[in-house]
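Chemist: how would this look folded up:
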Amino acid sequence: MNIKPLADRVVIKMLEAEETTKSGIILTSKAQEKPQVAEIVAVGPGGVVDGKEVKMEVSVGDKVLTSKYAGTEVKVDGEEYTILRQSDILAIVD
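Modeler: Below is the predicted model:
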């Protein structure tokens, strides 16, 4: 099954959380923070949203930084994705 977002929404897949700190300490799953960096897997067409023209600034494959509790989590074919508005994306990560 494919997910095709509408309007100004994007579908992202969260990247794995770090399992060790920079100093080498191994973290348990409870100690790991929810990752905020994700990869975009689908982008909506943009268009007119709430009476304003929205141009999509992101594209498939971009790595982005998102708000911590943004979007709606969905599970498709055993994979977890998040659907959110483009405005919930804080930055593109190089």
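Chemist: From here on, just use CA atoms for contacts and neighbour counts.
Modeler: Will do.
Chemist: The residue nearest in space to the middle of the chain: what's it in contact with?
Modeler: Central residue of the chain (C-alpha atoms, centre = their mean): residue 12, 3.6 Å from the mean position. Applying C-alpha atoms under 8 Å, 6 or more residues apart in numbering to residue 12 gives the contacts 38, 39, 40, 41, 42, 81, 82, 83, 84.
Chemist: and the host helix or strand of it, how far out from the chain's middle?
Modeler: Per DSSP states H and E: residue 12 is located in strand 9-14. Once both centres are worked out by C-alpha atoms, centre = their mean, to the nearest Å, strand 9-14 turns out to sit 4 Å from its chain's centre.
Chemist: another one to check against the first:
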Amino acid sequence: MPPRRPLPLFDQVLVERSIAKTVTKGDIMLLEKSQGKILQATVVAIGLGSKGKCGEIQPVSMKVGNKILLPEYGGTKVVLDDKDYFLFRDCDVLRKYVD
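Modeler: Below is the predicted model:
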């Protein structure tokens, strides 16, 4: 049975950050300090959406599997099955990459 992923509440998005590249195109090894913070991620789970002023549900603007660009700071770190994930609000995501 595959591991279950939690369902984020409201307009929250659960993401997994991309892995930092440790080697450049010219085969130069990068130190961890010089790699910088990884701002790209993949959406793992989404909430149902937030309530509007009239009580209607406004769905989250992305789907599971979307590649996104995150802000440098923010989000809540969540550890599941010894893997690091992050929770962000839908409106905090900077960009959704088009396939």
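Chemist: How alike are these chains, TM-score-wise?
Modeler: TM-score for the superposed chains, counting by TM-score structural alignment, normalised by the length of the first structure: 0.86, backed by 93 aligned residues with a C-alpha RMSD of 1.9 Å.
Chemist: circling back: need the nearest residue in space to the equivalent of the residue nearest to the centre of the first structure over in the second structure, chain neighbours excluded.
Modeler: Taking TM-score structural alignment, residue 12 of the first structure has residue 15 as its aligned residue in the second structure. The shortest distance from residue 15 of the second structure to any residue other than its chain neighbours is 4.4 Å, reached at residue 43 (C-alpha to C-alpha, 6 or more residues apart in numbering).
Chemist: what do you get for residue 52 of the second structure?
Modeler: Computed as C-alpha to C-alpha, 6+ apart, the closest residue to residue 52 of the second structure that is not its neighbour in sequence is residue 58, at 6.3 Å.
Chemist: The one you found against residue 50, yeah?
Modeler: Yes. Here residue 58 of the second structure reaches residue 50: they are 5.4 Å apart, a contact under C-alpha atoms under 8 Å.
Chemist: of those two, who's got more company?
Modeler: Using other C-alpha atoms under 10 Å, the more surrounded residue of residue 58 of the second structure and residue 50 is residue 50, with 17 against 13.
Chemist: Highest neighbour count among the contacts of residue 12 of the first structure?
Modeler: residue 38 (23 neighbours).
Chemist: buried ones in stretch 87-99 of the second structure?
Modeler: Residues of stretch 87-99 of the second structure classed as buried: 87, 88, 89, 90, 93, 96 (neighbour count, 16 or more other C-alpha atoms under 10 Å).
Chemist: With distance to residue 78 of the second structure and secondary structure as extra columns, can I get those residues in TSV?
Modeler: Putting these into TSV (distance: C-alpha to C-alpha, whole Å; DSSP: H, G, I helix; E, B strand; the rest coil) gives the following:
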residue	distance to residue 78 of the second structure	secondary structure
87	7	strand
88	11	strand
89	14	strand
90	17	helix
93	17	coil
96	22	strand
